[in-house]
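Provided below are the primary sequence and the corresponding predicted coordinates.
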Amino acid sequence: MGTIKVHEFTTLDGVIGAPMWTMDYPFTEQMIGAVGPLTASSSAILLGRTTYEMFGPAWSSRTVEDDPGAPFFNETHKYVVSSTLEKGDWEPATILGGYDADMIREFKDGIDGGIYISGSGTLVRALIADGLVDELHLFVYPVAVGEGPRLFPEGGPQTTMALIGAEGLDNGVVHLTYGPAKG
């Protein structure tokens, strides 16, 4: 059975969209040490359509010389939740169809190892609401940008999770790890 591990770069005010604000904070060895285990322990990538379509052009031209993460993103099988996309062009990829919690549970049961998710805010919100996220890794950058898509938007349902870990990184980012709420 797979374990869904979500990775999100976020600001102090909760913005997760197009993280250009990360450029002011170096991707240090300590940051690599925090993100690396998420990909190293994953045998599949699960993405929403928008993130898949953004990641494909960004990652497909990169090599290990450009970025040590490139082989993971380019060689690992990607599964895309989308009701509009019929075929993926960043291979290997499988289009799962529109979001359905039971389909995701079945998908999760068929994967050995971690299932890595990055970005994909709409998908992640649905997975959290349906209790399907095993680990939520928030990398909180010390900046507030004032506007943009949030993981937990205003007016959304109350969400309670359990803190699994907290680590301050040398670039000013804080890595918070949450799991399902106890009880």
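Received it, and whenever you're ready, just let me know what you need. Bear in mind the structure is a predicted one, so any value in this text is a computation, not a measurement.

okay, CA-based contacts and neighbour counts for the rest of this
OK.

just the strands in the protein please.
Remark: strands assigned in the chain by DSSP state E are 2-11, 42-48, 78-81, 93-97, 113-118, 135-141, 161-168, 174-180.

state the distance from the residue most central in space within the chain to residue 158.
By C-alpha atoms, centre = their mean, the chain has its centre lying nearest to residue 118, at 1.9 Å. Applying C-alpha to C-alpha, to the nearest Å, the value for residue 118 to residue 158 is 22 Å.

residue 130 too?
Residue 130 is 13 Å from residue 158, by C-alpha to C-alpha.

then residue 120?
Taken as C-alpha to C-alpha, the span from residue 120 to residue 158 is 20 Å.

compare those two (neighbour count), which wins?
residue 120 (23 against 7; other C-alpha atoms under 10 Å).

which ones are touching the more buried one?
47-51 (C-alpha atoms under 8 Å, 6 or more residues apart in numbering).

residues touching residue 108, list them.
Taking C-alpha under 8 Å, 6+ apart, one finds 1-4, 115 in contact with residue 108.

out of those, who's nearest residue 72?
For these, the minimum distance to residue 72 (C-alpha to C-alpha) is 12.2 Å, reached by residue 115.

dropping in the other structure now:
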Amino acid sequence: MGQIAVHEFISLDGVFESPSWTFEFGFDPAMGETLAGVTGGATAILLGRTTFDMFAPAWRDRTVEQDPGAPFFNETTKYVVGKGAPTEEWGPSERLGGYDADAIRRLKDDTDGTIYVSGSGQLVRGLLADGLVDELHLFVYPIALGAGERLFTEGSSPTRLALLDSDVYANGVVHLSYGPAAAASQDQA
């Protein structure tokens, strides 16, 4: 049985959309090591359709010389959640259709290793609400943007999480790794 590990770049005020605002902070090599740890055991990628369509042209022609993560993103099977077919072609991929918690539970049951998720806000909100996220990795940037789509939207149900680990990088970014609160309290018992 697999587990789902989500990775998000997020501002202090919770904005995660279009993370070009992260560029001014640079990419600390230690962040790459942390991300490699998250993706290292991954055998599948789960993405929302919009994120898939954004990632495809950004990754499909990258080589390992340009980015050490290129083989992972280009060669790993990507499962795409969302209405409508992806508009982009990109390596091995399968369309799952609209969000269906039971279909994702079956994917977890049928997967050995980690199912990696990045971006895909609507999908991640559904996964969190349905208790399907095993690890939530937030890379919090030292900036409040004041506007933009937030990962945790106003009016959503409370989401209880337990801190598993944290790191601070030289560029001011903080990595917070969370798991389900219930699982963490059982581990402590």
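Perfect, I can see it now. In this text the structure is predicted, and so the values were computed from the model without any measurement.

among the contacts of residue 120 of the first structure, which two are most distant?
Pairwise over the contacts of residue 120 of the first structure, using C-alpha to C-alpha, the maximum falls at 47 and 50, 8.1 Å.

who has more neighbours out of the two?
Each of residue 47 of the first structure and residue 50 has its neighbours counted (other C-alpha under 10 Å); residue 47 has more, 26 against 16.

just checking, the more buried one touches residue 79?
Yes - in this structure residue 47 of the first structure lies within contact range of residue 79 using C-alpha atoms under 8 Å: 6.3 Å.

hey, where'd the helices end up in the first structure?
With DSSP state H as the criterion, the first structure has helices at 29-40, 49-60, 70-75, 101-109, 121-129.

after superposing, tell me the mean distance of the last one to the second structure.
Superposed on the second structure, helix 121-129 of the first structure shows a mean distance of 0.2 Å to its aligned residues (mean C-alpha distance after the TM-score superposition for the first structure).

mind listing what's buried along stretch 137-152 of the first structure?
137-143, 150-152 (16 or more other C-alpha atoms under 10 Å).

kindly report the same for stretch 75-87 of the second structure.
Quick answer for stretch 75-87 of the second structure (16+ other C-alpha under 10 Å): 76-82, 86.

dump those residues into TSV; add distance to residue 59 of the second structure as well.
Below are the buried residues of stretch 75-87 of the second structure laid out as TSV (distance: C-alpha to C-alpha, whole Å):
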residue	distance to residue 59 of the second structure
76	12
77	14
78	13
79	16
80	16
81	19
82	20
86	15
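
rewinding a little: so can I have CSV of the strands of the first structure showing distance to residue 64 of the first structure?
Conversion of these to CSV gives the following (distance: least, C-alpha to C-alpha, whole Å):
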stretch, distance to residue 64 of the first structure
strand 2-11, 21
strand 42-48, 18
strand 78-81, 18
strand 93-97, 20
strand 113-118, 19
strand 135-141, 23
strand 161-168, 27
strand 174-180, 25
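
quick one: stretch 130-148 of the first structure aligns where in the second structure?
On the second structure, the counterpart of stretch 130-148 of the first structure by TM-score structural alignment is residues 130-148.

what about the closest residue in space to residue 148 of the first structure that isn't next to it in sequence, distance to residue 68 of the first structure?
Leaving aside its sequence neighbours, residue 148 of the first structure sits nearest to residue 15 (C-alpha to C-alpha, 6 or more residues apart in numbering; 5.6 Å). Distance, residue 15 of the first structure to residue 68 of the first structure, by C-alpha to C-alpha: 26 Å.

one more: residue 163 of the first structure?
29 Å.

and what of residue 37 of the first structure?
In terms of C-alpha to C-alpha, residue 37 of the first structure sits 13 Å off from residue 68 of the first structure.

and for residue 61 of the first structure?
13 Å.

residue 86 of the first structure now?
For residue 86 of the first structure, the distance to residue 68 of the first structure - C-alpha to C-alpha - is 30 Å.

how about residue 146 of the first structure?
From residue 146 of the first structure to residue 68 of the first structure the distance is 32 Å (C-alpha to C-alpha).
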